[in-house]
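>>> After the sequence you'll find the predicted model.
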Amino acid sequence: MPDVVITEFMDEDAVARLSAKYETHYDPKLVDDRDALAALLPGARALIVRNRTQVRGDLLAAAGSLSCVGRLGVGLDNIDVAACEGRGVTVYPATGANDASVAEYVITAALVLLRGAWLSSAVVAAGEWPRQALIGREVGGRTMGLVGFGGIARETAARAQALGMRVIAHDPFFEAGDPAWGSVSPVELDTVFAEADAVSLHVPLTQGTRHMANADRLAMMKPGSVLINAARGGVVDEEALAAALKADGGLSGAALDVFEEEPLGAAAGARFDGLNVLLTPHIAGVTEESNVRVSGLIAERVLAHLG
């Protein structure tokens, strides 16, 4: 039986480092084969996952020798942390290792949505010349609003400010005088939605944040504003978002990298047909570079834990 089980994709060099010291079973398809995964778990001391493997219930019950869980990312909503703690299982997230990739995703999405020119290749290639319709907006001088002000949000703020944007943010876990704010203005949550040209969400999914971006807050948003969610599915009420995008007035576009249902099913995805949206498959935090950093960090932590 393997000492280390890896259920989703991981950088091969990091896998090799684990395999050099411990018997390691690496199969990115395990996430979709619960029976095969359960059969590997009884002797496993370490389990390494991304965001799709649900580390809870029957899976934890099958892993009687489990000592640690490595999360190739930062969100922990797919891991029953309390149950792990109760079993003496340590959970290691890859905190900080993919901050830059998510921040770049957010800034790119804001640029694409506000400028509005880069989704016209098909009509231009077909011989149309819609210059007037594609006159967009610069981000310089506009306001970026951040909901949450952790590491990724701070990286996003730095990049937005470098482009000449004013940045406002809300995070109840930071006092108004905290030096972490720097030149970012702390404001109330509703103020972020009401004043920002681009609102980016940077919060975990909890009972308090579920559907935080609801119909009421989406209705507060400025004409021409955009919403970006590269945090967690469920923070945005997707039905309310689709309705807001169809309405004439405020919100003009959205970028979603995460969804309440993942993978996004065809029925759930149909609500976005014909709307000004950028939809990506939970990939904001994964670049070639961040995959190496995240995988290396988790390999180091698992190796240190197992001794």
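That came through, no problem.
>>> drop to CA atoms for contacts and neighbour counts, all remaining ones
OK.
>>> count of residues packed around residue 141?
11 (other Cα atoms under 10 Å).
>>> I'd like to know how far it sits from residue 33.
Going from residue 141 to residue 33 by Cα to Cα, to the nearest Å gives 50 Å.
>>> Going along the chain, name the strands of the stretch 201-307 of the chain.
226-229, 253-256, 277-279 (DSSP state E, counting those that start in this stretch).
>>> Could you pull out the buried residues of the longest helix anywhere in the chain?
Criterion DSSP state H: the longest helix present in the chain is helix 288-306. Of all the residues in helix 288-306, those buried under the rule 16 or more other Cα atoms under 10 Å are 290-299, 301-303.
>>> for comparison:
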Amino acid sequence: MPVCLIAEPIHPAGVALLEAAGVTVRHASTPRLERIPDELREIDAIIVRTALPAEAIDAAPRLAVIANHGTGTDGVAVAHAHALGIPVAFTPTANVRAVAEHALMLMLAVARQAVQADQATRAGDAGFRFTQRSMSLYGKTLGIVGFGHTGRLLAEMAQGLGLRILVCSPNAPAERLATVEVASDLEQLLQESDVISLHRPLRADSRHLINARTLALMKPGAILVNTSRGGLVDEDALAEALREGRLFGAGLDVLAHEPMRADSPLRQLPNLVLSPHTAGSTREALLETASQCARNVIDALNGVEPAHLVDPTVWPGRRIHGL
């Protein structure tokens, strides 16, 4: 029986699918997979949620498929896996609605000072209602950077709240952009938007997309939201903009270092709403993501090309395995 290692906990529905298909499921003793080469030596598949470095892949000579739990694969040594003929599957649609909802929640939480209101209520601060400075989103411009599945869903939700939608997504096909206004470039979007929501994958050309220069282009009193990847934002520059009050606030579900470092410049900022990378972790999204991962593994081990591969051209020359 083939063996699938699960690096971090997934919804039981995914485990059940694997076992029903005759796959032996094992759970890693630590998500730091490079530290457990003995647990990797006899696996045929792996499901990962955070990181899979090259040295861990090298420790698994039978590994025939990597299933990434989620959309972003920047934590996986994808190029190294592909060079060894190991296809990398992912789940680009499983949790996008949950992430879009979370982005909208962060926008509203920052704009309406939800965290401060909660704290004031618990502290018995009845005067907060007279001193709070929340803002309405109706009639404002939402700039969406990256217009894939999540960006499109967020646009639909935000249009229902009466926001103007402005999009910067150079690689999106024209038909996808037909119902929204398209910015000529990122600079225009930053200059015109009251709220900016990031939905770009983390690549060499997008690291620190939001930095001191681009923050300076944003409207005074704007809001920044990031539910994509922490590396898109220069956190030192963002912290400075928030401390100085150049931005109204920010909402971050992702950070450059997770969990947040004790010395992070973001930790003590009152105009920042944080969540610990949970945007795509609703009960419904976790069930669907785990199920898609399991189906990707089962298909690959059966010689069937999984529905979503990072690079389908790897499939014909893959390492061969059959149930």
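That came through, no problem. Note that the structure is a prediction, hence the values are computed from the model and not measured.
>>> Work out the TM-score between the chains.
Scored against TM-score structural alignment, normalised by the length of the first structure, the superposed chains reach a TM-score of 0.92; 299 aligned residues with a Cα RMSD of 1.7 Å.
>>> thinking again about what came up before, residues in the second structure aligned with the longest helix of the first structure?
Residues 283-301 of the second structure are where helix 288-306 of the first structure aligns, with TM-score structural alignment as the criterion.
>>> residues in contact with stretch 49-65 of the first structure?
For stretch 49-65 of the first structure, the surrounding residues in contact (Cα atoms under 8 Å, 6 or more residues apart in numbering) are 6-9, 31, 38, 41-45, 69-73, 75-76, 78-80, 83-84.
>>> Using PyMOL, define a selection of the buried residues within these.
PyMOL command restricting these to the buried ones, with burial defined by 16+ other Cα under 10 Å:
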select buried, resi 6+7+8+9+31+38+41+42+43+44+45+69+70+71+72+73+75+76+79+84
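>>> Now which residue in the first structure aligns to residue 164 of the second structure?
For residue 164 of the second structure, the residue aligned by TM-score structural alignment is residue 166.
>>> Give me the neighbour count for its match.
With other Cα under 10 Å as criterion, residue 166 of the first structure counts 21.
>>> Take the contacts of stretch 49-65 of the first structure and keep only those in helices.
Using DSSP H, the contacts of stretch 49-65 of the first structure in helices are 38, 83, 84.
>>> Give me the neighbour count for the equivalent of residue 222 of the second structure over in the first structure.
By TM-score structural alignment, residue 222 of the second structure lines up with residue 225 in the first structure. Using other Cα under 10 Å, residue 225 of the first structure has 25 neighbouring residues.
>>> show me the contacts for the closest residue to residue 225 of the first structure other than its chain neighbours.
Among residues not flanking residue 225 of the first structure along the chain, residue 197 sits closest, at 4.5 Å (Cα to Cα, 6 or more residues apart in numbering). Each residue near residue 197 of the first structure by Cα under 8 Å, 6+ apart is listed here: 142, 143, 144, 145, 221, 222, 224, 225, 226.
>>> List the contacts of the first one.
This points to residue 142 of the first structure. With Cα under 8 Å, 6+ apart, residue 142 of the first structure has these contacts: 164, 165, 166, 196, 197.
>>> ok, the match of residue 222 of the second structure to residue 22 of the first structure distance?
Taken as Cα to Cα, the span from residue 225 of the first structure to residue 22 of the first structure is 51 Å.
>>> following the helix or strand containing residue 167 of the second structure, which helix or strand shows up next?
Using DSSP states H and E, the element containing residue 167 of the second structure is strand 164-168. For strand 164-168 of the second structure, the following helix or strand on the C-terminal side (DSSP H and E) is strand 181-182.
>>> Pull up the aligned stretch in the first structure for that next one.
Under TM-score structural alignment, the match for strand 181-182 of the second structure is residues 185-186.
>>> Go ahead and list the helix or strand containing residue 153 of the first structure.
helix 151-162.
>>> any idea of the angle that helix forms with strand 166-170?
Orientation check (axes from the mean of the first three to the mean of the last three Cα atoms, to 10 degrees): helix 151-162 of the first structure against strand 166-170 gives 160 degrees.
>>> Cool, thanks, talk later.
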